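Peer 1: Build me a structure from this.
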Amino acid sequence: MYYGEKLNAWTHLVGAVLALAGAIVLVVLAALDGDPWKVVSFSIYGTTLVLLYTFSALYHSFRGRAKEILQKLDHQGIYLLIAGSYTPFCLVSLRGPWGWSLFGTVWALALIGSLQEMRPKNDARILSLVIYVVMGWAVLVALVPLLEALGTDGFIWVAAGGLLYTVGIV
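Peer 2: A predicted model of the protein is given here:
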């Protein structure tokens, strides 16, 4: 493993450990708050974040056939994290019909994207990018209810996160 890959593997492993620590804190705080919706949604978010970094650390740790297989998991982790990032907003902030509709949509897209990544010869990088962008900006259909639920400051943070995800694709 050359230096850059070793560095990627180690930094992503550190990311996985930090994600696990952060997820534990979020879930404990949610449990202390007594809100089962927060406990479930933060658990889902934390799990997807840990998986993303774990898959990426493994991908950057191997060569050859193992690396090819792990690359598929690495890409699947992106779909999972996008859907996982939506989950607290869908189940806690929006909850009702808007929340459940958005939750179902982004998780269905994550499943579709993950399945297409499993194809033996995945030459659908454009399709992957389209799914990533559609997932990332699907929130626009619930723009008004989300703005009402989060307020202006909260919404600005969500929009900034969406922009960063989009820039990360490029």
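
Peer 1: Please count neighbours and contacts with C-alpha atoms only from this point.
Peer 2: Will do.

Peer 1: Could you look up the SS state of the closest residue to residue 45 other than its chain neighbours?
Peer 2: Nearest residue to residue 45 in three dimensions, chain neighbours excluded: residue 84, at 4.4 Å (CA to CA, 6 or more residues apart in numbering). Three-state call for residue 84 (DSSP: H, G, I helix; E, B strand; the rest coil): helix.

Peer 1: Surely residue 84 touches residue 44?
Peer 2: Yes. At 5.9 Å, residue 84 counts as touching residue 44 under the criterion of CA atoms under 8 Å.

Peer 1: So the two - more neighbours on which side?
Peer 2: residue 84 (26 against 22; other CA atoms under 10 Å).

Peer 1: this one next, for a side-by-side:
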Amino acid sequence: MPIPEGFREVPPEKAPTWRGWIHTGVLPLVIAGGIVLVVLANGSTAKIAAAIFFASALLLFGNSALYHRFKWSPKVKLALKRVDHANIFVLIAGSYTPITLLALPKEKATLLLSIIWGTAILGIAFRIFWINAPRWLYVPIYVLMGWGAFVYVVDFMNANAPMMILILVGGLCYTLGAVAYALKKPNPIPGVFGFHEIFHSFTVLAFICHWTAALLICLSPAVGSFGV
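Peer 2: Here you go, the predicted structure:
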């Protein structure tokens, strides 16, 4: 049975020399930061939520480093690419987990996390089975999913204002990175540092913001949340 054109793997262009180094370099910091977050988290719920966030970040940055920095057979590379794209949904949902469980009232936390993780599962299946979907179709899903927390911005602000500010700054970084990825520009240093490196740089900045936000709420869960 012939494979539809849109589902075929397209031979990639030669990657810039910086491709993958940003996520590879930050991976040890992700591991160290994740361990610190789990250890310092206040209470069993906070530790579990922190561990989920840690695991989601480890999956994204770890697989990204493997996928981008090594030469693989076409079959293995395609598999890693599927996981790489699916992991964006995993990290978004993982980032939501500590701030939602520990900052929102239980009913709102249950609703928001159900929607986010449900969307993530559908998104994972979507990216695994249709890896060559057009960017205009799946990038907006990443962005809309990431900004879903804005529905409860007042609750988050009441729980921990600095945390919410960091979430917003991190969301802005993710959005700017997504725009660069979707448009495939700018390419400041062709062959060395292109739009994909800008995308990776913004994901690192966003992760730092969201890790700090998670630390704040893990140290002091809000009254009425699952963390208290």
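
Peer 1: care to give me the TM-score?
Peer 2: TM-score of the superposed chains, computed with TM-score structural alignment, normalised by the length of the first structure, equals 0.87; 164 aligned residues with a CA RMSD of 1.9 Å.

Peer 1: related to what we said a few turns ago, residues in contact with the residue nearest to residue 45 of the first structure?
Peer 2: By CA atoms under 8 Å, 6 or more residues apart in numbering, the contact set of residue 84 of the first structure is 41, 44-49.

Peer 1: Please flag which of these sit within helices.
Peer 2: Per DSSP state H, helices hold the following members of those: 41, 44-49.

Peer 1: Any chance of the residues you listed in CSV with distance to residue 166 of the first structure as columns?
Peer 2: Output for those, formatted as CSV (distance: CA to CA, whole Å):
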residue, distance to residue 166 of the first structure
41, 23
44, 22
45, 19
46, 21
47, 22
48, 18
49, 17
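
Peer 1: one step back: return the member of the contacts of residue 84 of the first structure nearest to residue 25 of the first structure.
Peer 2: When these are ranked by distance to residue 25 of the first structure (CA to CA), residue 46 comes first, at 9.8 Å.

Peer 1: ok, the closest one - how many residues close by?
Peer 2: Neighbourhood size, residue 46 of the first structure [other CA under 10 Å]: 25.

Peer 1: do residue 164 of the first structure as well
Peer 2: 11.

Peer 1: what's the answer for residue 14 of the second structure, then?
Peer 2: Count around residue 14 of the second structure with other CA under 10 Å applied: 8.

Peer 1: Tell me the secondary structure at it.
Peer 2: Per three-state DSSP, residue 14 of the second structure ends up coil.

Peer 1: Now do it against residue 68 of the second structure, distance only.
Peer 2: 12 Å (CA to CA, to the nearest Å).

Peer 1: one step back: between the contacts of residue 84 of the first structure, which sits nearest residue 92 of the first structure?
Peer 2: Of all these, the one with the least separation from residue 92 of the first structure (CA to CA) is residue 41, at 7.5 Å.

Peer 1: What residue in the second structure is paired with that closest one?
Peer 2: Aligned by TM-score structural alignment, residue 41 of the first structure pairs with residue 49 of the second structure.

Peer 1: My read is that residue 49 of the second structure contacts residue 96, right?
Peer 2: No. Using CA under 8 Å, residue 49 of the second structure is not in contact with residue 96; the gap is 9.2 Å.

Peer 1: Over which residues of the first structure does stretch 84-98 of the second structure lie when aligned?
Peer 2: So stretch 84-98 of the second structure sits over residues 74-88 in the first structure, by TM-score structural alignment.

Peer 1: average gap between that stretch and the second structure?
Peer 2: With mean CA distance after the TM-score superposition for the first structure, stretch 74-88 of the first structure departs from the second structure by a mean of 0.8 Å once superposed.

Peer 1: Give the buried residues for that stretch.
Peer 2: 74-88 (16 or more other CA atoms under 10 Å).

Peer 1: With adjacent residues omitted, what lies nearest to the residue sitting nearest the centre point of the second structure?
Peer 2: Nearest to the geometric centre of the second structure sits residue 91, at 3.3 Å (CA atoms, centre = their mean). Counting by CA to CA, 6+ apart, residue 56 is the residue found nearest to residue 91 of the second structure once chain neighbours are left out, at 4.9 Å.
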